[in-house]
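Visitor: only geometry, no sequence info:
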């Protein structure tokens, strides 16, 4: 070992427990605010499902009303950010998220210019019309209302546009204005798990007068990422960020990450002593999470959370031959214990209950965790959709397979 290496027990059980600890799944964040959880555990992926609610409930015990209130206060907000994907971010990271996500709408505009005859000038004029319409409105405007307000400034892109998933020029302007922090998207009913949105002016604009360069933003994201997810590899960081190999290496270089001996994993110097001295708790710490929870998705390396004895378990409701160990992402919501996946679960809206397939005996603590989450979903969410197109009908085969054992 050299002085610049981190040496520690790297057993799978200990690593999983450490990642769960850094994610606040051991009770460390109980009672914390939504903002505090997202600063510590990382941005919560949002795809029109219940993932953000489930993650905040599992870590801090936050009910839906508390999370919705945090959204309304702009303590946290759903924004297009890393890779252009939507995440729920804490206030301190709004500018960073917008900056690292700005390439996606810019790329969409470039493609529309190349293939659909769109021009910078018309999108600039449309953007100005959108801002003017929102400034003159006393309420948020949905896309249909914005289209009516801007009139001919937005135009149809015809059949060619429809083939590319872009029927008018309006989404291009909305995407660019969001990335610049001039407007923001708000859920029409205040909820994060339903994809119906309207738009308002964002005042004061989160980017303000401070402009992050691309390199500064990449470095800031790298610092946050390795605080949330270490030990992690450069490949793990590239998955989250979407950066090229060269950009990722340049982003992490100023941090002075330490190699974890014998692996490709990296650790911030400030966490090295805590990691080396960490001891896996003897008692279970169960949590019911969405399949896209950050415990998995920050690395997108599902196998690290799977015990070898469980790798051959069949995927519920899938074609014969699909097994858990062969999956890139979780096929169901997850039951975890100190970072290890110990079961699947889904919510049955007809019976208003959680249906599960457990890999371990159900002791009193696990029974309590399931009952607590079931009450939360039933009484506050109404359902636990994994993503926007998830439905009771689409998940019925999984539920039937779990019931059949």
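Guide: Sure, I can see it. Fair warning: this is a prediction, and the values are worked out from it, not measured in the lab. Residues are numbered from 1 along each chain as shown.

Visitor: switch to C-alpha atoms for all contacts and neighbour counts from now on
Guide: Will do.

Visitor: all helices of the stretch 151-300 of the chain, in order?
Guide: Remark: helices assigned in the stretch 151-300 of the chain by DSSP state H, counting those that start in this stretch are 158-163, 170-179, 214-229, 234-241, 245-252, 269-277, 294-297.

Visitor: Just name the most buried of the ones you listed.
Guide: Highest mean neighbour count of these: helix 294-297, a mean of 24 (counted as mean count of other C-alpha atoms under 10 Å).

Visitor: Heading C-terminal from that one, find the next helix or strand.
Guide: Per DSSP states H and E, the first helix or strand lying C-terminal to helix 294-297 is strand 333-337.

Visitor: And the contacts of that next one?
Guide: With contact meaning C-alpha atoms under 8 Å, 6 or more residues apart in numbering, strand 333-337 is reached by 284-292, 341-346, 358, 386.

Visitor: From the contact counts, what lies against the helix or strand following that strand?
Guide: Using DSSP H and E, the helix or strand that directly follows strand 333-337 along the chain is strand 340-348. In terms of contacts (3 or more C-alpha pairs under 8 Å, 6 or more residues apart in numbering; DSSP states H and E), strand 340-348 is packed against helix 12-22, strand 333-337, strand 353-358, helix 396-404.

Visitor: another one to put next to it:
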């Protein structure tokens, strides 16, 4: 994404960053909010089998892991395929919209399977019907159990399918059924950071427009550009422009950034907090991933920093996404961190001298990870072993 100037000369970059952090509830003012309230106000939390959603909800509202798991179990929030077909944790009020904006992905996968693997829509629809008869609302079945129940309705796709990451027709049917709100995926142990799932039947309406998503997005992420919105939504340029126009967005003077008109006065009156507001977040937290424009959160001097355990000459400012978890202060990234499971502690590299507030933020998050999560994986395949070089690099940098 092009690194256009963030702000008009009269709008300091520090104000924009602090505003984004404020709108993301990273200013410490929302303790006690529910998971549903946090996600409705600050945006859908990207979930990739790691600790990101837990870390984000803890940072914003102090939510314990058990409270988040209870919200999932009671369907106040849920992990669903949504924008770009990616999985996010959504509040209940956005289930219908999330499914609607993600519906194109499983259709595209079916079209590709038809073209390259000889799969027909008819066989996938028949498999979906068999799955419907196999599932109940209350007892999750894992994919192997579903396959055993539906028998020959599932077809193997041979070596050609394996090469395309599609060994059978079962994922195609499950993807279509999820997008239609007919089934939902349930974590076997109730946790978002350990990827074993079963499926239950569901009856969830699917509804919403591109303009509906635009209004939500710009309430979470604005000011933001059309490029930012296109990244998040996966919409074409024409669809994004139309959705933005229907949402009544107004430009931020001197920039390509847009915002909702009802927020313009609040933004004009907003002042950058004088005192630091430290938070420890996942690298895929919404403060970054809603825009996916990393340089906007990095001071120029920090852009040249080496990425922990990366190849020589690889700088932080050249990354599309952080390669570690991040420490944030009023919208500026001020450090890297990871969790060392052997020592049961956070290891970090800070860009600013640590004061009492920063030490407290680290200690608070460390206790949360140690006592409630056990680890802070970045994604499903992350492991203490794979993370060891980064931890060693962080220790060396912080020594």
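Guide: The structure has been received and is ready for your questions. Since the structure is predicted, the reported quantities are computational estimates derived from the model, not experimental observations.

Visitor: Now the TM-score, please.
Guide: TM-score of the superposed chains, computed with TM-score structural alignment, normalised by the length of structure 2, equals 0.96; 391 aligned residues with a C-alpha RMSD of 1.2 Å.

Visitor: returning to what we had before: is there a quick ChimeraX command that grabs whichever of the contacts of strand 333-337 of structure 1 are buried?
Guide: Only the buried entries of the contacts of strand 333-337 of structure 1 go into this ChimeraX selection, using 16 or more other C-alpha atoms under 10 Å:
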select :285,286,287,288,289,290,291,292,341,342,343,344,345,346,358,386
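
Visitor: Please produce a markdown table containing the helices of the stretch 151-300 of structure 1, extended by distance to residue 50 of structure 1.
Guide: Listed next are those as a markdown table, based on distance: least, C-alpha to C-alpha, whole Å:
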| stretch | distance to residue 50 of structure 1 |
| --- | --- |
| helix 158-163 | 30 |
| helix 170-179 | 23 |
| helix 214-229 | 21 |
| helix 234-241 | 20 |
| helix 245-252 | 31 |
| helix 269-277 | 31 |
| helix 294-297 | 13 |
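
Visitor: For residue 394 of structure 1, find the nearest of the ones you listed.
Guide: Evaluated with C-alpha to C-alpha, the helices of the stretch 151-300 of structure 1 place helix 294-297 nearest to residue 394 of structure 1, the distance being 22.4 Å.

Visitor: Which part of structure 2 matches the closest one?
Guide: Helix 294-297 of structure 1 corresponds to residues 286-289 of structure 2 when matched by TM-score structural alignment.

Visitor: Please list all residues in contact with the counterpart of residue 234 of structure 1 in structure 2.
Guide: Matched by TM-score structural alignment, residue 234 of structure 1 corresponds to residue 226 in structure 2. Counting by C-alpha under 8 Å, 6+ apart, residue 226 of structure 2 makes contact with 240, 241, 244, 256, 257, 258.

Visitor: same check, this time on residue 72 of structure 1
Guide: With C-alpha under 8 Å, 6+ apart, residue 72 of structure 1 has these contacts: residue 190.

Visitor: Please repeat the previous calculation with a cut-off of 6 Å.
Guide: Listed by C-alpha atoms under 6 Å, 6 or more residues apart in numbering, the contact set of residue 72 of structure 1 is empty.

Visitor: Put together CSV for the helices and strands packed on strand 340-348 of structure 1, with distance to residue 163 of structure 1 on each row.
Guide: Formatted as CSV, those follow (distance: least, C-alpha to C-alpha, whole Å):
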stretch, distance to residue 163 of structure 1
helix 12-22, 43
strand 333-337, 33
strand 353-358, 40
helix 396-404, 32
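
Visitor: Looking at those, which one is packed in the most?
Guide: The highest average neighbour count among those, using mean count of other C-alpha under 10 Å, belongs to strand 333-337 at a mean of 24.

Visitor: what does that one correspond to over in structure 2?
Guide: Counting by TM-score structural alignment, strand 333-337 of structure 1 lines up with residues 325-329 of structure 2.

Visitor: show me the contacts for residue 14 of structure 1.
Guide: By C-alpha under 6 Å, 6+ apart, residue 14 of structure 1 lies in contact with residue 280.

Visitor: does residue 41 of structure 1 really touch residue 20, like I thought?
Guide: No - judged on C-alpha atoms under 6 Å, residue 41 of structure 1 makes no contact with residue 20 at a distance of 9.5 Å.

Visitor: tally of neighbours for residue 263 of structure 1?
Guide: 11 (other C-alpha atoms under 10 Å).

Visitor: And it, what's its match in structure 2?
Guide: By TM-score structural alignment, residue 263 of structure 1 lines up with residue 255 in structure 2.

Visitor: Please name the residues that touch that match.
Guide: Contact partners of residue 255 of structure 2, counting by C-alpha under 6 Å, 6+ apart, are residue 7.

Visitor: Quick check: it vs residue 97 of structure 2, distance?
Guide: 30 Å (C-alpha to C-alpha, to the nearest Å).

Visitor: Check residue 88 of structure 2 too.
Guide: For residue 88 of structure 2, the distance to residue 97 of structure 2 - C-alpha to C-alpha - is 12 Å.

Visitor: end-to-end on stretch 138-148 of structure 2?
Guide: 19 Å.

Visitor: Now do that stretch: everything it contacts.
Guide: So stretch 138-148 of structure 2 is contacted by 198, 199, 200 (C-alpha under 6 Å, 6+ apart).

Visitor: Neighbours of the closest residue to the first one other than its chain neighbours, how many?
Guide: Closest residue to residue 198 of structure 2 apart from its sequence neighbours, by C-alpha to C-alpha, 6 or more residues apart in numbering: residue 142 at 4.0 Å. The burial count assigned to residue 142 of structure 2 is 17, neighbours taken as other C-alpha under 10 Å.

Visitor: Whichever residue in structure 1 pairs up with residue 142 of structure 2 and residue 176 of structure 1, how far apart?
Guide: Matched to structure 1 by TM-score structural alignment, residue 142 of structure 2 sits across from residue 142. Distance from residue 142 of structure 1 to residue 176 of structure 1, counting by C-alpha to C-alpha: 16 Å.

Visitor: ok, now residue 82 of structure 1?
Guide: 15 Å.

Visitor: same check, this time on residue 27 of structure 1
Guide: Where residue 176 of structure 1 is concerned, residue 27 of structure 1 sits at a distance of 39 Å (C-alpha to C-alpha).

Visitor: Without its sequence neighbours, what residue ends up closest to the residue most central in space within structure 2?
Guide: Centroid-nearest residue in structure 2, with C-alpha atoms, centre = their mean: residue 46, separated by 1.6 Å. Closest residue to residue 46 of structure 2 apart from its sequence neighbours, by C-alpha to C-alpha, 6+ apart: residue 88 at 4.3 Å.
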